[in-house]
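> Sequence first, predicted coordinates after that:
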Amino acid sequence: MKKILVLGNFTKKKIHDMVSGLKPWLNKYVETAIVDLSQDEIPEGIYEMAVVFGGDGAILSTCRKLSGNQIPIIGVHMGRFGFLAEITEREVCKSMEKIFSGKYSIRKRMLLHCRIQRRDKVICESIGVNDVVISRSSLSRLISIRLLIDGEDVATYRADGLIISTPLGSTAHSLSAGGPLVTPDLNAFIIVPVCPHTLTNRPLVVSGNTKIEIEPLSQSPSIGMTVDGQIYTELEGGDKVMVERSDIEIQMVDTGERTFYGVLREKLNWGGPPNYGRN
């Protein structure tokens, strides 16, 4: 390994100080290009890995920015939740030495591709790592959303919104709305209505090869599409949101120190025995 990217939001003092302190040590092993996610563009060049310092938001943003470059990505947890990060700030040097000696593997994860079609024209498109959400943006009213899968009319929801999630995003907004936990290696979409007004509107898990079409039926001016909780686009009456698997995959670095189920137990306190209490 000869050259890596190191990324983070350096307006945050903790991240700035961590990266500044580590750079001389990293330069002993590889050439290091530093990128401030709050303002810098990704510099041109051939990089063999991207190391992201921050929380899940920084990792999501980096995954989208680098999705076309096919650079393996590893996150260093310096945020609140850190579900996507592979290593903690205390383990940085030990884990990076392991990586520099070649003791790691690459896990490929599917991305989604979404676009907004307005009067037969595509007005917006984006790659999504976790999810795309159709929801109301202001007034506390239910909205009507029509769902089609591979051209078939599947359901019309009266709900606060609708989430289309990748397996990687199943532990994010989808989980909060009652969606299932899905291992990140699957080829699937999770479709989860947000607070539906019909008890039979349950989450769906469908093949990642399906083509999903969402049509907001409500005429409210405050309905929008949000990608990964970071990119928002207002929708107009008659707009259609098309979601399918992207041709691009992201490559996540796996040092073997964490597993999906281990993270569930650690971060979500999942899978513990029942607490029956004591008399």
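Arrived safely, thanks for sending.
> all contacts plus neighbour counts: C-alpha atoms, from now on.
OK.
> What ranges does the chain have for its helices?
Counting by DSSP state H, the chain has these helices, from start to end: 13-26, 56-65, 92-100, 173-176, 260-268.
> which residues sit against the third one?
Looking back up the chat, that one is helix 92-100. Helix 92-100 is touched from outside by Met1, Tyr29, Val76, Ile87, Tyr104, Thr255, with contacts defined as Cα atoms under 8 Å, 6 or more residues apart in numbering.
> Count residues in the vicinity of the closest residue to the fourth one other than its chain neighbours, would you?
Looking back up the chat, that one is Ile87. Nearest non-adjacent residue to Ile87, counting by Cα to Cα, 6 or more residues apart in numbering: Val76, 5.1 Å away. Val76: 24 surrounding residues under other Cα atoms under 10 Å.
> what's the answer for the one 3 residues further on, then?
Close neighbours of Gly79, defined as other Cα under 10 Å, add up to 16.
> take a look at this one as well, against the first:
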Amino acid sequence: MKSKFRHIALLGKYQLPTAGGAKPSTRLTLETIAQFLHAQHCEVILEHDTAANTGLSGYPVMDVPGIGKNCDLALVVGGDGTMLGYSRQLAQYQVPLIGINQGRLGFITDIPLNAFADTLKDMLRGEYEQDKRAMMHAKVWRDGHCVFDALALNDVVVNRGATSGMVEMRVEVDGHFVANQRADGLIIATPTGSTAYALSAGGPLLHPSLPAWVMVPIAPHTLSNRPIVLSDPGEIVIDLVAGRDASANFDMQSLASLLIGDRITVRRSEHSACFLHPKGWSYFDTLRKKLHWNEGVA
């Protein structure tokens, strides 16, 4: 049976850590996957930076906008961070992504590298589960002007400076005053991001299908200040009241330095990420495996 996808973009992480022994080179890995896709009668397109940094050649090369306009599938090789970066860039083009895990945790890059061929054969024929993930659109405002604009798939985080004390933030939801919070920071996370930084700060797990996000204080001064789950069609506004060297992080991959009086607004993005998983994939299977639930149970 022919592949359902004709034009497939191959995108990868360029440098991988060497922990616990040598790993196969990125170039060799991508070349092996490219040859497999070619054997499935798919046209392989290399992402520009991936080709430039690995030296892989012999295939057409496009930048991310070109991939968005010309490809019907993006195959991302790397870890969750690589997947986060490309999903934000490709969201506006509605290109679905498949993640091959060459990282460590792999919450959203869920196909093991050593099993990619058998898994992809079925997926390319249309046997997959589609998983749409909501994204956030965040802006930093200063003196009435937008000075930073970013998408986030995981979270928007306001953090204190590395050597300073707590930050104080005034928080509103849909125009309603919530509280003045003093803490090391504040996390606004999507359901996808609820298994990331928000989880380590004591936040709940949110199923990806929920139209919600979670607001989680980081080490709050008032111990009764707890995480809260919010409906995502609304707007969250965070005003920086006090705190030196504070910053706003978006998926921990882009950063804006903040000044007292800056305002951060967070709304649901009109774009969403679309992940494809192997047939039979379950979010709960992922939680059980990645969070090591039921270990030691006979």
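Alright, I've got the coordinates. Being a predicted model, the structure only gives us computed values, none of them experimental.
> What lines up with the residue nearest to Ile87 of structure 1 in structure 2?
Matched by TM-score structural alignment, Val76 of structure 1 corresponds to Ile100 in structure 2.
> any idea how far that match is from Ser164 of structure 2?
For Ile100 of structure 2, the distance to Ser164 of structure 2 (Cα to Cα, to the nearest Å) stands at 40 Å.
> What of Pro220 of structure 2?
Pro220 of structure 2 is 15 Å from Ser164 of structure 2, where distance means Cα to Cα.
> Which of the two has more residues huddled nearby?
Neighbour count, other Cα under 10 Å: between Pro220 of structure 2 and Ser164, Pro220 has more, with 18 against 12.
> tell me the contacts of the more buried one?
Residues near Pro220 of structure 2 by Cα under 8 Å, 6+ apart: Gln181, Arg182, Ala183, Asp184, Gly185.
> Ser67 of structure 1 contacts Ile250, correct?
Yes: if you go by Cα atoms under 8 Å, Ser67 of structure 1 and Ile250 touch, sitting 6.1 Å apart.
> on that earlier part again, pull the contacting residues for the match of Val76 of structure 1.
Leu75, Val76, Val77, Gly78, Gly79, Thr109, Asp110, Ile111, Pro112, Leu113, Phe116.
> what about it, distance to Val178 of structure 2?
Taking Cα to Cα as the measure, Ile100 of structure 2 falls 41 Å from Val178 of structure 2.
> before we move on, what about Ala51 of structure 2?
Distance, Ala51 of structure 2 to Val178 of structure 2, using Cα to Cα: 48 Å.
> Who has more neighbours out of these two?
Ranked by neighbour count (other Cα under 10 Å), Ala51 of structure 2 and Val178 place Ala51 first, with 23 against 13.
> ok, for the residue opposite Ala58 of structure 1 in structure 2 once aligned, nearest residue in space, not its chain neighbours?
Using TM-score structural alignment, the partner of Ala58 of structure 1 in structure 2 is Thr82. Once its chain neighbours are removed from consideration, Thr82 of structure 2 has its nearest residue in Lys13; the separation is 6.3 Å (Cα to Cα, 6+ apart).
> Around the one you found, count how many other residues there are.
Per other Cα under 10 Å, the neighbour tally for Lys13 of structure 2 reads 21.
> Provide a list of residues in contact with it.
Counting by Cα under 8 Å, 6+ apart, Lys13 of structure 2 makes contact with Thr26, Thr50, Val77, Gly78, Gly79, Thr82.
> Touching, the third one and Gly106? I think so.
To tie it back to what came earlier, the one meant is Val77 of structure 2. No: assessed by Cα under 8 Å, Val77 of structure 2 is found out of contact with Gly106, at 11.0 Å.
> and Ser144 of structure 1, how many neighbours?
Ser144 of structure 1 sits with 19 neighbouring residues when counted by other Cα under 10 Å.
> any idea what it aligns with in structure 2?
In structure 2, Ser144 of structure 1 lines up with Glu168, judged by TM-score structural alignment.
> How many residues are close by the residue nearest to its match when sequence neighbours are not counted?
Of all residues not flanking Glu168 of structure 2 in the chain, Arg182 sits nearest, at 4.4 Å (Cα to Cα, 6+ apart). Neighbours of Arg182 of structure 2 under the rule other Cα under 10 Å: 23.
> do Leu291 of structure 2 as well
Neighbour count of Leu291 of structure 2, defined by other Cα under 10 Å: 13.
> Please apply the same query to Tyr104 of structure 1.
Residue neighbour count, defined by other Cα under 10 Å, stands at 16 for Tyr104 of structure 1.
> For Asn114 of structure 2, see how far away the closest residue to Gly234 of structure 2 other than its chain neighbours is.
Excluding the flanking residues, the one nearest Gly234 of structure 2 by Cα to Cα, 6+ apart is Asp174, at 5.6 Å. Using Cα to Cα, one gets 47 Å for the distance from Asp174 of structure 2 to Asn114 of structure 2.
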